[in-house]
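> Got a sequence here, can you build the structure:
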Amino acid sequence: MKAKAGIVLPMAMLALVLSGCAGGGDDRETRVPEAGYVVVKTEAVPLFSELAGRTAAFETSEVRPQVSGIIKARQFAEGGMVGAGQTLYQIDPSLYRAAVSQAEANLANAQAVYGAAKARADRYRPLAEIEAVAKQDYTDALAAARQAEAAIAQSRAQLEAARINLRFTSVPAPIAGRIGRSLVTTGALVTANQTQALATIQRLDPIFVDIQQSSTELLALRRSLASGGATPSSAEVRLKLEDGSDYPLPGRLEFSEVTVNQSTGAVTLRARFPNPSGLLLPGMYVRASLSQMTAQNAMLVPQQGVSRDPTGKATVVLVGPDDKAVSRPIVADRTVGDAWLVTAGLKAGDRVIVEGLGRIKQGEKVKPVPAGSKAAPAATGRGAGS
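As a prediction, this is how the structure comes out:
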């Protein structure tokens, strides 16, 4: 029994040694970490900016009287929609009707005087030719006829002015839109030259959004466009409302101011948005997202593949020659969605490691696999022994 035990023990130890040697090869294979990579490529990338802005009415009109008088009636609902030309207020027309009647009478009188003066001049003309009457008498008669004719034109103009003033007693809406509250009541005295408006009308569909952009950003934009590395983008603008929700309809950039506001150092950009439901009201604070330029030959790297040192410099890890991990500094100053926009340090075709970075060391050999692919299952001891 002792001899058998002495034989079994060395055999067991030999089996363990052989098993350890066989397993050592698998461990060396599994020590090569997998590196999920993406291949860098160049593409045209629109660069978006989010800027603050406020809404402004597309058209605004302050309703004022053009004649003086007492307000007899208000003919609109406050806060409602009014059409262009719709009567809003009625001013007492009595004095203006009388002025029209007086102008009509003056015109009739001028026409009668002209008729008599012209007939006299016509009678004097043949008599003056045969010297039956003095030529001066004919000249005076002709001048009187022409004065009477001018008086008719003057009376007609006065009649037209009187009719216009009478028409102005009905105060119309200059534009179509939503009218605010009335600032005068029935019985109030209004004058033609008053500064106070009777009411204000605003057209809200479409509506403007005035966006503020710093002159520094505008200068950088123009330099980028001048360098040829970027091209102007489309003028489409999207809005985010005060409650954080997105406005469903896109707008378009109309123009930018040519001067910088000295107090804010900003330039105003104006965008135009459809507003059929009236959701946007004048004075609302919004955030506008717009792309003013498109970067040509740009390279995007997922954010998880970019790390920064304590000084803020960005680096990436590449799959280098012989599948070894190589660290490389890059220039990445802004994000585009979930990726960094790389402007220097990479070239098309580089393989940037974005998965498994925690298991990879500089200069170490890696097993490159496309990012997002499933890792191969590790071999178990039981499978290796079988």
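> all contacts plus neighbour counts: C-alpha atoms, from now on.
Noted.
> mind listing what residue 189 touches?
68, 69, 70, 71 (C-alpha atoms under 8 Å, 6 or more residues apart in numbering).
> could you measure the first one against residue 62, distance?
Meaning residue 68. Look at residue 68 and residue 62: by C-alpha to C-alpha, to the nearest Å, they are 17 Å apart.
> More neighbours: those two, which one.
Shown here are residue 68 and residue 62; by other C-alpha atoms under 10 Å, residue 68 has more neighbours (18 against 15).
> Could you count how many residues lie near residue 346?
Neighbourhood size, residue 346 [other C-alpha under 10 Å]: 20.
> The nearest residue to it once chain neighbours are set aside: which element?
Nearest residue to residue 346, sequence neighbours excluded (C-alpha to C-alpha, 6 or more residues apart in numbering): residue 330, at 6.9 Å. Element membership of residue 330, judged by DSSP states H and E, is strand 325-336.
> same deal with residue 36?
Judged by DSSP H and E, residue 36 forms part of strand 34-39.
> Now show me the structure for the sequence below, then we'll compare the two:
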Amino acid sequence: MMNVKFKRTLAFFIFVINLHSTNTMAVSDDHTHEIKSSDKPHSKSEVHSHAHDEPQTIELSQVQRAMVGIEVEQVMPRHYEQVYYAPAEVKANGYTSYIVAPRTESVVMSRHAVLGEKVSKGRKLVTLFSHEMAQAQADYLLAKSDWERTELLAREAVSDSQRVAAKTKFDAAYGQLVALGLNSLAIQKLHSFTRETLGQYTLVAEQAGVVLKDEFSQGQRISAGSELMLLADERTLWVEAKLPASADLEPDQIVKAVVSINNREYVAQVIQQTHTIDKQTRTKVMRLSVENPEDSLHAGMFVEVSFYVISGRKEMIVPESAVMRDPDQNWVVFAEQSNKTFLPLPIKLGKQLGDKRIVYGLPVGSRVAVKGAFFIASESAKSGFDPHNH
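Below you'll find the predicted structure:
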């Protein structure tokens, strides 16, 4: 009896063990199947990753284009303006300026115009006294009297040689006064001179202008040729721009020159370039002529000059607003494709030209988004964003 009961217990224990082993193998097979099936999504992820290596086009709706104000322009190689800036100073026009100076050693008696005053042609400027002028005036008065008396006499009373001698002496005396700086009007007034005023003479303005210099005092002895005053016609002035000695800029290359001061601009004309270098500033001078109809420019003013030069070669140029960075921090522009999508094209930046930029690597004829590129870049970044970090 005990033997039969033991056999039954042993058989039940073996059955339980076999049942547990079968369940364990089933679970193991299921787990293996899950692992194998999980390989499939991983493979798709790799494919997805490779797809991200290729540039993706960005598609925008008409509503988005209109809302952002996207504008597209075709970019072709073209010449461009280069601008050179230089400090400059306004100078009196040397071709229309007039130096007032005595032609013989003289003493200043009185002045009739002051520094900065505008004078008209024929205006009295300064009265001088000269011993040589006194002698010349006396000789003229004698010669004039002689000639007038000779001219009134009958031809029978005076020989031809005497008549010619009197006329020649008068002409020489008149020429001497002109050589000393008297004009015809001043010479005509000599007959009213008294002994006290003999030797005095007045220099007058030979042209209208502004008194820019008057470096003398009353009673001062002035040598012949010394500058008493400088008269300048400021309707046209010079501007002398100082350029670096290394500046490769020639007058025939300049298409436009603009003088700027106090937010005002004046178009100028390049008239000369010096071929010597200033020993102190190590600069070379470019001289310009500028019209001054409103009398707003004056000699001595400091201004800035902009020289506009056309480039020698053509370049691909886009607005700065068209240039963006891609997620890898490379410079790109967005080119419109035939299907109206935008494709980021890598470029290299060149020289900046104001609000534009020379770019390299952009295919000729590309239709580039010149406005709204920032919005396109943000749409590109959103389309490339993977929330699962795959």
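> Once they're superposed, tell me the TM-score.
Once superposed, the chains reach a TM-score of 0.59 (TM-score structural alignment, normalised by the length of the first structure), with 290 aligned residues with a C-alpha RMSD of 4.4 Å.
> rewinding a little: residue 38 of the first structure: which of the contacts of residue 189 of the first structure is nearest?
Closest approach to residue 38 of the first structure among the contacts of residue 189 of the first structure (C-alpha to C-alpha): residue 71, at 76.2 Å.
> what's the counterpart of the closest one in the second structure?
Under the alignment (TM-score structural alignment), residue 71 of the first structure maps onto residue 108 of the second structure.
> And the residue nearest to residue 346 of the first structure? What does it align with in the second structure?
Under the alignment (TM-score structural alignment), residue 330 of the first structure maps onto residue 348 of the second structure.
> got the contact list for that match?
By C-alpha under 8 Å, 6+ apart, the contact set of residue 348 of the second structure is 331, 359, 360, 361.
> Could you dump those residues into JSON lines with distance to residue 262 of the second structure added?
Shown next, in JSON lines, are the contacts of residue 348 of the second structure (distance: C-alpha to C-alpha, whole Å):
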{"residue": "331", "distance to residue 262 of the second structure": "38"}
{"residue": "359", "distance to residue 262 of the second structure": "35"}
{"residue": "360", "distance to residue 262 of the second structure": "38"}
{"residue": "361", "distance to residue 262 of the second structure": "41"}
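> Filter these down to the buried ones.
Taking 16 or more other C-alpha atoms under 10 Å as the criterion, what is buried in the contacts of residue 348 of the second structure is 331, 359.
> Out of the contacts of residue 348 of the second structure, which sit inside strands?
331, 359, 360 (DSSP state E).
> that older thread, what's the separation between the match of residue 330 of the first structure and residue 218 of the second structure?
Counting by C-alpha to C-alpha - residue 348 of the second structure and residue 218 of the second structure are separated by 72 Å.
> circling back to that earlier point, now the strand holding residue 330 of the first structure and strand 34-39, what's the angle there?
Interaxial angle of strand 325-336 of the first structure relative to strand 34-39 (axes from the mean of the first three to the mean of the last three C-alpha atoms, to 10 degrees): 50 degrees.
> And the strands in the stretch 101-250 of the second structure?
Taking DSSP state E, counting those that start in this stretch as the criterion, the stretch 101-250 of the second structure contains strands spanning 106-111, 118-119, 124-129, 200-204, 209-213, 221-222, 229-232, 236-244.
> Of all the ones you listed, which one comes closest to residue 376 of the second structure?
Residue 376 of the second structure lies closest, by C-alpha to C-alpha, to one member of the strands of the stretch 101-250 of the second structure: strand 236-244, at 43.7 Å.
> what ranges do the helices span in the second structure?
Secondary structure of the second structure (DSSP state H): helices at 2-52, 62-68, 131-152, 160-179, 184-188, 373-383.
> Dump those helices into CSV; add distance to residue 295 of the second structure as well.
Below are the helices of the second structure laid out as CSV (distance: least, C-alpha to C-alpha, whole Å):
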stretch, distance to residue 295 of the second structure
helix 2-52, 67
helix 62-68, 48
helix 131-152, 38
helix 160-179, 34
helix 184-188, 31
helix 373-383, 47
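> Out of the ones you listed, flag the one nearest residue 262 of the second structure.
Using C-alpha to C-alpha, the helices of the second structure put helix 373-383 closest to residue 262 of the second structure, at 36.0 Å.
> Give me the residues contacting the closest one.
Residues from elsewhere that reach helix 373-383 of the second structure (C-alpha under 8 Å, 6+ apart): 56-58, 68, 70, 321-324, 326-327, 333-334, 342.
> what do you get for stretch 247-263 of the first structure?
Stretch 247-263 of the first structure has contacts (C-alpha under 8 Å, 6+ apart) with 215, 235-241, 266-274.
> For PyMOL, write the selection for the buried entries among the residues you listed.
Restricted to buried positions by 16+ other C-alpha under 10 Å, the PyMOL selection for the contacts of stretch 247-263 of the first structure reads:
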select buried, resi 215+236+237+238+239+240+266+267+268+269+270+271+272+273+274
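> Contact partners for the spatially most central residue of the first structure?
Nearest to the mean C-alpha position of the first structure, counting by C-alpha atoms, centre = their mean, stands residue 271 at 2.9 Å. Residue 271 of the first structure is in contact with 208, 209, 210, 211, 237, 251, 252, 253, 254, 255, counting by C-alpha under 8 Å, 6+ apart.
> Map the second one onto the second structure.
Under the alignment (TM-score structural alignment), residue 209 of the first structure pairs with residue 239 of the second structure.
> Relative to residue 82 of the second structure, how far out is its match?
Per C-alpha to C-alpha, residue 239 of the second structure is found 21 Å from residue 82 of the second structure.
> more neighbours, the two?
The neighbour comparison of residue 239 of the second structure against residue 82 (other C-alpha under 10 Å) goes to residue 239, with 30 against 15.
> my guess is that one meets residue 86, correct?
No - contact criterion C-alpha atoms under 8 Å: residue 239 of the second structure and residue 86 do not qualify, at 11.1 Å.
> which stretch among the helices of the second structure comes nearest residue 125 of the second structure?
Residue 125 of the second structure lies closest to helix 184-188 among the helices of the second structure, at 13.5 Å (C-alpha to C-alpha).
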